[in-house]
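> Pasting the sequence and the predicted coordinates here, then a few questions.
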Amino acid sequence: MARGRKVETGVKRDNKGRILPKGISQRKDGRYIWRYTYNGVTFKPVYSWDLQELKRYAEEERVKIAKGCHIEPSNITLNEYFYYCQETYKKDKLKERSYKNNNDYWGWYVRDYIGKKRLQSIKPDDLIRHYHWLQNREDKPISYSTTVRVNSMINEVFERAVKRDLLMKNPAYKVLEDVSPIKMGKKKIALTEEQQARFMEFVSCHRFYKYHKNLFTYLFGTGCRVGEACALCFQDINFDDNYITIYKTLYFFKGDENVKGEKRIGSTKTENSTRTLPMLSDVRTALMEQMELQKAAKQKCCESVKSVHDVKDVVPLEDHYNNFVFLNNNDTPYTPDYVTGIIKKIIKSYNKAENINAEKENRKPILMPDFSSHNTRHTFATRCKELKLPKDNISRWLGHKTEGNNTTDIYIHTENWKDIKDDVETLNKMIIK
């Protein structure tokens, strides 16, 4: 007698032969559906093409329903679904500061406005009106680039809602085609050679601001990000072989409004940002002078800054850092906001003095434009271009991705940085100090 296949009673399988858990079945079109009833209440079914994703969702929702914190898709707001997506999909994938930046942007431009509306009630016209209002409001209108970023966040939320069958269509899809870029924000500038020279001369001669001269020499002479400059430690500098290793950044983190913020060290913005840079002669002089100044003043950092580790770190970070190159009067490391504040004060002092001198000399004042620490990167890149450096080499200096190059391999090992080491002779023609 032929042996027949064992009959499985009460067991459901999908078209790939996988056993389906209780409450989940597969439709003829291949989609999976989860149905659930709790205490006599039947909840709206949820569909997904991904079985594993639906199983995870079902398990989470069962717990929420049992705790009484489940939200029906028909009632969920844009805010609620955004924070759900942040917690579920983003928290373990984004760096700490990126995760916080997302929440900050949402709080500034979405949460108290369209974020309160029900997810299923939002139409494309609602988003268009919201973006127009943000761009034209009297109090802090936003630029078009900020509008693009806000829409990108909203679009991602709706895409997930469509994927989970909470919505039929994404109302944010191509909605920016009907939003005019009427507010372009401040144009990013690079200082001219004359402006850069005037700025550095004013800083060098000022009785207070001359303390920061070496920092600005470093920023103008490397093109590094301000957070990377704040995180620079003396062990990152090799004076014998004349190079600097950039692999970390310093930032100020405040996760909760009621919690005091703190300085933290993290890995650089991207893998390409981890790099080894040869020192220009002015930069080398400034860093050696900074080291001698600290020794002469017996200045020692009184703050140990904690590192935030990430599995994607190209260079493993130490748990704490305290041997910082740039310290303020309180013997603590600079922060990016602190540097930006210094620049604003210097510009204000410079323009005030220039107006007085111009009036005395009966001439038109040559004022310093408003700029931030990030504009020092633009200035460095512009000087490089003026000196006819190859575009790929400029990208390597700045820590940007270059086409066809694994920049991590180039910068993390000192034996692989010869392609930009040759730039030093050309770049030394720049007048920084």
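Yep, it's here.
> all contacts plus neighbour counts: C-alpha atoms, from now on.
Fine.
> so how many other residues sit close to residue 408?
Burial of residue 408 is recorded as 20 neighbouring residues (other Cα atoms under 10 Å).
> swap that for residue 222, sorry
23.
> correct me, but it touches residue 381?
No. Assessed by Cα atoms under 8 Å, residue 222 is found out of contact with residue 381, at 9.3 Å.
> what is in contact with the two at once?
Shared contacts of residue 222 and residue 381 (Cα atoms under 8 Å, 6 or more residues apart in numbering): residue 398.
> Quickly find the element holding residue 54.
Applying DSSP states H and E as the criterion places residue 54 in helix 51-67.
> buried sites along that helix?
Buried residues in helix 51-67, counting neighbours by 16 or more other Cα atoms under 10 Å, are found at 51, 54-55, 57-58, 61.
> Same question for stretch 292-306.
Per 16+ other Cα under 10 Å, stretch 292-306 contains these buried residues: 294, 299-301, 303-306.
> Can I take it that residue 44 is in a helix?
No. Counting by DSSP: H, G, I helix; E, B strand; the rest coil, residue 44 is not part of a helix but strand.
> Is it correct that it is in contact with residue 72?
Yes. Counting by Cα under 8 Å, residue 44 does reach residue 72; the two are 7.5 Å apart.
> Below is an additional structure, to be compared with the one above:
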Amino acid sequence: MKGHIYKPNCKCKGKCKCNASWAYIIDIGRNPKTGKRQQKKKGGFKTKKAAEEAAAKLITELKSGLYFEESTITFEKFAYQWLSIYKNSGSVKESTIRVRNHEIKRLMDYFAKLSLKDITLKRYQDALNDLKDRGYATNTIDGAHRTGRMIFKKARELELIKKDPTEFAVVPKAIKTVEELEKANDIPNYLEKDQLKKFLRTAKEKGLDSDYPIFMLLAYTGMRIGELCALKWTDINFTEQTISITKTYYNPKNNVKKFSLLTPKTKSSVRVIDVDQSIIEILDKHRLFQKKVMLRHGDHYYDHHFVFTLIERHPGYPFYIKKVENRMERILKLAELPVELTPHSLRHTHTSLLAQAGVNLEQIMERLGHEDEKTTRLIYLHVTKDMKKEAAHKFSKLMQDL
């Protein structure tokens, strides 16, 4: 490899006596398109030895085939190129793409017009620290960092950069207050047994079309609201009295016709839920009701076999999540129950009632489609703790005559 060390800005005649910096110039091969010789120049070294060491490192990279020119592509341009690659990998949900896009936008505030190669560890870490100073939650910063890591890892794989600035970066952790620590172990809202009875009775007596079967199913199975909206009649086995959960409904903008059916939240979310005869009878009655609606609308009915569908406007399209939430709020008001409860609260209610019925935690997790869920554990431990206290009280009462 041809090259030499020199002082490009030296004006001395004869032996150099000035403080000009040192530089190197090295042949790095020929341009593959033009065939012309290419050279790499770099200056700014304070000593000749420093320039020689840098030149030796470059020559080693050239001889071993590890050398490449870093790209000048900006973070903004490459981030969206990466997002396209990520999206077309075939294994990523729409909801995840949407999250990644939001996280890229957060990083754009700091790096948009910078070349990838100019983003250092310090610069990247400063960005994470600033997100914390601006009041973003740790989970939000962690999400942005996770996306940043994936972007720079891909840039490294494609030999656009030599160093990954995210490799040693850390997400700043806020010191939790006493209130936050206590809140972390708060039991989520759910209905007690008597409250649930009142809620379901109100849904049956004063609910709109589909309300009663919807809320009975949520309360009696613990399924997620997205799983319920995605249900099709083919998922229900009326003979075996089971419901198969294989998909979830996704519609972030609540646009009736622009929805997607995605794979469930986790691998353990794919499951078969056993139901009792009462649920089967309610679903069978609902199916007959739906057939009458289909006959009334004829070809205008969007017949894709969804269990819970709209009736008058956009007939046949599945219920969207916001609509179910609004329906539930209406019934809660009529029943004079806390309106802050949501369809997800019925999932927590199902957990608490299973625990009261003596079902063990592992079986509850399997039924709900969880591998490990802190909230489920909290509810279970809360309910069983009260049951243990009650058992101790009953025993004490039994023995008090001794």
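Structure's in. What do you need? Bear in mind that the values here come from a model prediction, so they are computed numbers and not experimental data.
> Overlay the chains and give the TM-score.
In this superposition the chains share a TM-score of 0.61, using TM-score structural alignment, normalised by the length of structure 2; 311 aligned residues with a Cα RMSD of 4.3 Å.
> Specify which member of the buried residues of stretch 292-306 of structure 1 is nearest to residue 101 of structure 1.
Nearest to residue 101 of structure 1 out of the buried residues of stretch 292-306 of structure 1 is residue 306 (Cα to Cα; 19.6 Å).
> Quick check: which element contains that closest one?
strand 305-307.
> any idea which helix or strand comes after that strand?
Taking DSSP H and E, what comes next after strand 305-307 of structure 1 is strand 320-321.
> That following strand packs against which elements?
Other helices and strands packing on strand 320-321 of structure 1, by 3 or more Cα pairs under 8 Å, 6 or more residues apart in numbering; DSSP states H and E, are strand 305-307.
> Show me what the strand it packs on is packed against.
For strand 305-307 of structure 1, the packing partners by 3+ Cα pairs under 8 Å, 6+ apart are strand 262-267, strand 320-321.
> quick one on the thing from earlier: buried stuff in the next helix or strand after the helix holding residue 54 of structure 1?
Proceeding N to C from helix 51-67 of structure 1, the next assigned helix or strand is helix 78-85, under DSSP H and E. For helix 78-85 of structure 1, a neighbour-count test (16+ other Cα under 10 Å) marks 78-82, 85 as buried.
> now helix 78-85 of structure 1: which residue numbers in structure 2?
Against structure 2, the aligned range for helix 78-85 of structure 1 is residues 75-82 (TM-score structural alignment).
> quick one on the thing from earlier: looking only at neighbour counts, state which of residue 44 and residue 72 of structure 1 leads.
residue 44 (14 against 10).
> who's in contact with that one?
35-36, 72-73.
> again, but for residue 202 of structure 2
331, 334-335 are the contacts of residue 202 of structure 2 under Cα under 8 Å, 6+ apart.
> where does it fall, helix, sheet strand or coil?
Residue 202 of structure 2 ends up helix, using three-state DSSP.
> Can you give me the end-to-end span of stretch 292-309 of structure 2?
13 Å (Cα to Cα, to the nearest Å).
> centre of the chain versus that stretch, how much separation?
33 Å (Cα atoms, centre = their mean, to the nearest Å).
> Same question for stretch 260-273 of structure 2.
Taking mean C-alpha positions (Cα atoms, centre = their mean), stretch 260-273 of structure 2 and its chain are 15 Å apart.
> The closest residue in space to residue 54 of structure 1 that isn't next to it in sequence - how many residues pack around it?
Distances taken as Cα to Cα, 6 or more residues apart in numbering put residue 48 closest to residue 54 of structure 1, at 6.1 Å, once the chain neighbours are dropped. Residue 48 of structure 1 has 20 neighbouring residues, counting by other Cα under 10 Å.
> how close does residue 48 of structure 1 get to residue 90 of structure 1?
According to Cα to Cα, residue 48 of structure 1 and residue 90 of structure 1 sit 20 Å apart.
> What of residue 116 of structure 1?
Taking Cα to Cα, one finds residue 116 of structure 1 at 21 Å from residue 90 of structure 1.
> Then residue 241 of structure 1?
Distance from residue 241 of structure 1 to residue 90 of structure 1, by Cα to Cα: 41 Å.
> In terms of neighbours, single out the busier of those two.
With neighbours defined as other Cα under 10 Å, residue 241 of structure 1 and residue 90 compare such that residue 90 has more, 15 against 10.
> In contact with the nearest residue to the more buried one once chain neighbours are set aside, which residues?
Counting by Cα to Cα, 6+ apart, the nearest residue to residue 90 of structure 1 once its immediate chain neighbours are dropped is residue 99, at 7.1 Å. Counting by Cα under 8 Å, 6+ apart, residue 99 of structure 1 makes contact with 86, 90-91.
> how many other residues sit next to residue 27 of structure 2?
16.
> That one should be in a strand, yeah?
Yes. Counting by three-state DSSP, residue 27 of structure 2 is found in a strand.
> next helix or strand past the lengthiest helix in structure 1?
For structure 1, the longest helix by residue count, based on DSSP state H, is helix 336-360. Proceeding N to C from helix 336-360 of structure 1, the next assigned helix or strand is helix 375-386, under DSSP H and E.
> Return the set of buried residues in the next helix or strand after that following helix.
Per DSSP H and E, the first helix or strand lying C-terminal to helix 375-386 of structure 1 is helix 391-398. Residues of helix 391-398 of structure 1 classed as buried: 392-398 (neighbour count, 16+ other Cα under 10 Å).
> from those, which is closest to residue 134 of structure 1?
Closest approach to residue 134 of structure 1 among those (Cα to Cα): residue 398, at 32.7 Å.
> Please enumerate the helices of the stretch 101-250 of structure 1.
124-136, 144-163, 193-205, 213-222, 226-230 (DSSP state H, counting those that start in this stretch).
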